[in-house]
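model this:
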Amino acid sequence: MRIGASTASVWPQSATTAFELAAELGYDGVEVMVWADPISQEPAALRRRSRQTGMPVLAVHAPCLLITQRVWSPRPEERLRRSVEAAQELDAPTVVIHPPFRWQRRYAEGFADLVASLEETSGVAIAVENMFPVRRFGSEVSAFHPSIDPTDVGYANYTLDLSHTAAAEADALALAKRMGTALTHVHLADGTGAPRDEHLVPGRGGQPCAEVCEFLATAGFAGQVVVEINTRRARGQVDRARDLAEALLFARLHLGQ
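Below you'll find the model as predicted:
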């Protein structure tokens, strides 16, 4: 089991900062969030950063956010294929992907088959992530098809995101157990239950982060645990490094490392 730092954890800094901080703090590798940062879109540049810092790329997070709908291609199918190709170039075992948006009808109809086909031909695990609804005025609306819970469909590999379970008011430990041996990748973060994606340092919110880590350790989890926290309000690099160091210490403690 390896513990990585997401490049999203240093935003608005670039992926280069994530590689450097991960190496300095003693992480086992990096997850690359592909988005507006030009370095995140270039496997050759990422490979150079990996070699310079000694930090392997543990996963590639496909560009599936609303703000990355034009990265690489306007077609979501092509963005997923490009993510798998990048993972192969970087020797990353996992691609993280969100379920399709409801308005991506053609993509949604063929999504499960596309994921299974790409996994079979590439050898890369495509881990579909749990999401959260929009909660307003006492009602909930999901932007994802068919739901925010990928186990409703059933995939060979899943990503469990603890900030998303907080925003969804879902039971993270129950979801981890439901994912079972198909749980491949974990985004370790925290949340208060507010209706937004907070990505707090684990231990600073209300999620059972420690219990989930302990469950992974006892269940023989062999995937990647990636710290995906929000440090955009850090007052400088020292504060950002302190948060990432605290999150790593939390993970190693509760994973039994």
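
from now on I want contacts and neighbour counts done on CA atoms only, so please keep to that.
Fine.

span of stretch 19-38 from start to end?
15 Å (Cα to Cα, to the nearest Å).

where exactly do the helices run in this structure?
For the chain, the helices defined by DSSP state H occupy 15-25, 43-53, 76-89, 105-122, 162-168, 172-179, 209-219, 237-254.

most packed of those?
Highest mean neighbour count of the helices of the chain: helix 162-168, a mean of 27 (counted as mean count of other Cα atoms under 10 Å).

contacts only, for residue 140.
Neighbour list for residue 140: 133-134 [criterion: Cα atoms under 8 Å, 6 or more residues apart in numbering].

now it: how far from residue 206?
For residue 140, the distance to residue 206 (Cα to Cα) stands at 21 Å.

follow-up on the earlier one: now render the helices of the chain as CSV, adding distance to residue 227.
Shown next, in CSV, are these (distance: least, Cα to Cα, whole Å):
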stretch, distance to residue 227
helix 15-25, 10
helix 43-53, 18
helix 76-89, 19
helix 105-122, 24
helix 162-168, 10
helix 172-179, 16
helix 209-219, 11
helix 237-254, 7
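
among those, which is nearest residue 97?
For those, the distance to residue 97 is smallest for helix 76-89, at 7.7 Å, taking Cα to Cα.

please name every helix or strand in contact with the closest one.
strand 57-61, strand 94-97, helix 105-122 (3 or more Cα pairs under 8 Å, 6 or more residues apart in numbering; DSSP states H and E).

what about stretch 66-80, start to end distance?
Stretch 66-80 has an end-to-end distance of 15 Å (criterion: Cα to Cα).

what sits up against it?
Stretch 66-80 has contacts (Cα under 8 Å, 6+ apart) with 35-36, 41, 62-64, 82, 97, 107, 114.

need the contact list for the residue nearest in space to the middle of the chain.
Centroid check for the chain by Cα atoms, centre = their mean gives residue 187 as the closest residue, at 5.0 Å. Residue 187 is in contact with 159-163, 225-228, counting by Cα under 8 Å, 6+ apart.

let's see this one next, to set against the first:
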Amino acid sequence: MTYGTRGTPRNIRVGLSTASVYPQNTEAAFQYAAELGYDGVEVMVWAEQISQDTGMIAELSKRYGVPILSIHAPCLLISQRVWGSDPATKLDRSAQMAADLGADTVVVHPPFRWQRKYVDGFADQVMGLEASTGVNIAVENMFPMRADRLFGKRTKSAERMRVRGGPGRAVSAFAPSYDPTDVDHPHFTLDLSHTATAGMDAIELAERMGERLVHVHLADGRGASVDEHLLPGHGTQPCAEICQRLAEQNFEGQVVLEISTKHARTTGERSMMLGEALQFARSHLGVSAGDASQP
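Alright, predicted model coming up:
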């Protein structure tokens, strides 16, 4: 068994998403990553100015000695005005930022249905950017807007989905769907919080993605009607099994912790949460599925 520079078996790098330290800023993510021993950072491009600036991100990477593993394109509704209003331009700039910073991957969501021009050209743009930049454009699985998000508590919506065996009445905001394997994209991102909210079988989805799976957002969820991004092992998703399968298959991509720590009361508590998530990832990436048990 071979080991990476920071001890991860089989050279599977474990990164920290800058979104995981919200409401702290991008620089704080680099500091946590350096202190806790993450292999790198995924930069979420959003309203914070530093996240949009290639030069400033390069400076943070140098200052803290933490590589840039991936760039998350500004796809969220809250980042609709970042880098202008044209989603195709946002993807172009994200790919160029990744190439300039030496990152392997850009994470991007499927287009929203109302972005008709972007929808029509999305697949070709993804292919073209991969060819021109050498960066993997990994399209991420998403989830529908569920009717039960309007009623009751998250725990109740999770229980309702468990009983009925699926998300129930829902509408997809994405085209052609929230499942990126409906299109023949060259590369995919698997997000385990999104599979929980969508009521998807994460193992089955990973198998459909096959060798085109190059990026994993490791998080958890209970099946609530909203995206939870719990620490891995704190929900219902097969986080341990996915990690073990990646190790067995000599996965050459990246595993990035994209979790919510917004309820941490102190920076020390946030650091403990990020450290626990890293330990979970490393422990399950370093053992076979037959030798480890789900916590």
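
farthest pair within the contacts of stretch 66-80 of the first structure?
Greatest spacing in the contacts of stretch 66-80 of the first structure, by Cα to Cα: 36 and 114 (24.9 Å).

okay, now the aligned partner of residue 152 of the first structure in the second structure: neighbour count?
Correspondence of residue 152 of the first structure to the second structure, assessed by TM-score structural alignment: residue 182. Using other Cα atoms under 10 Å, residue 182 of the second structure is surrounded by 11 other residues.

for residue 182 of the second structure, give me its contacts.
Shown in contact with residue 182 of the second structure (Cα under 8 Å, 6+ apart): residue 176.

about what we covered before: would you mind giving the helices and strands packed on helix 76-89 of the first structure as CSV with distance to residue 197 of the first structure added?
Converted to CSV, those look like this (distance: least, Cα to Cα, whole Å):
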stretch, distance to residue 197 of the first structure
strand 57-61, 16
strand 94-97, 16
helix 105-122, 23
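
out of these, flag the one nearest residue 241 of the first structure.
strand 57-61 (19.3 Å).

that closest one - contacts with which helices or strands?
Packing partners of strand 57-61 of the first structure (3+ Cα pairs under 8 Å, 6+ apart): strand 29-33, helix 76-89, strand 94-97.

what range in the second structure does that strand sit on?
Residues 68-72 of the second structure are where strand 57-61 of the first structure lands, counting by TM-score structural alignment.

which residues does the matching stretch contact?
Outside of stretch 68-72 of the second structure, the residues within contact range by Cα under 8 Å, 6+ apart are 15, 40-45, 61, 94-95, 97-98, 101-108, 254.

try 7 Å this time
With contacts defined as Cα atoms under 7 Å, 6 or more residues apart in numbering, stretch 68-72 of the second structure is touched by 40-45, 61, 94, 98, 101, 103-108.

and stretch 209-219 of the first structure, by the same measure?
173, 190, 202-203, 254-256.

if we use 6 Å, what do you get?
Counting by Cα atoms under 6 Å, 6 or more residues apart in numbering, stretch 209-219 of the first structure makes contact with 173, 254-255, all of which sit outside it.

so that stretch aligns onto which residues of the second structure?
Using TM-score structural alignment, stretch 209-219 of the first structure lines up with residues 239-249 of the second structure.

again, but for stretch 117-129 of the first structure
The aligned range for stretch 117-129 of the first structure is 128-140, by TM-score structural alignment.

counterpart of residue 162 of the first structure in the second structure?
Aligning on TM-score structural alignment places residue 162 of the first structure opposite residue 192 in the second structure.

likewise for residue 27 of the first structure?
Looks like residue 27 of the first structure aligns to residue 38 there (TM-score structural alignment).

neighbours of residue 266 of the second structure, how many?
Applying other Cα under 10 Å, we find 9 residues neighbouring residue 266 of the second structure.

what does it correspond to in the first structure?
Superposed on the first structure with TM-score structural alignment, residue 266 of the second structure falls opposite residue 236.

what does residue 102 of the second structure give?
Matched to the first structure by TM-score structural alignment, residue 102 of the second structure sits across from residue 91.

how close does that match sit to residue 225 of the first structure?
On the measure of Cα to Cα, residue 91 of the first structure and residue 225 of the first structure end up 17 Å apart.
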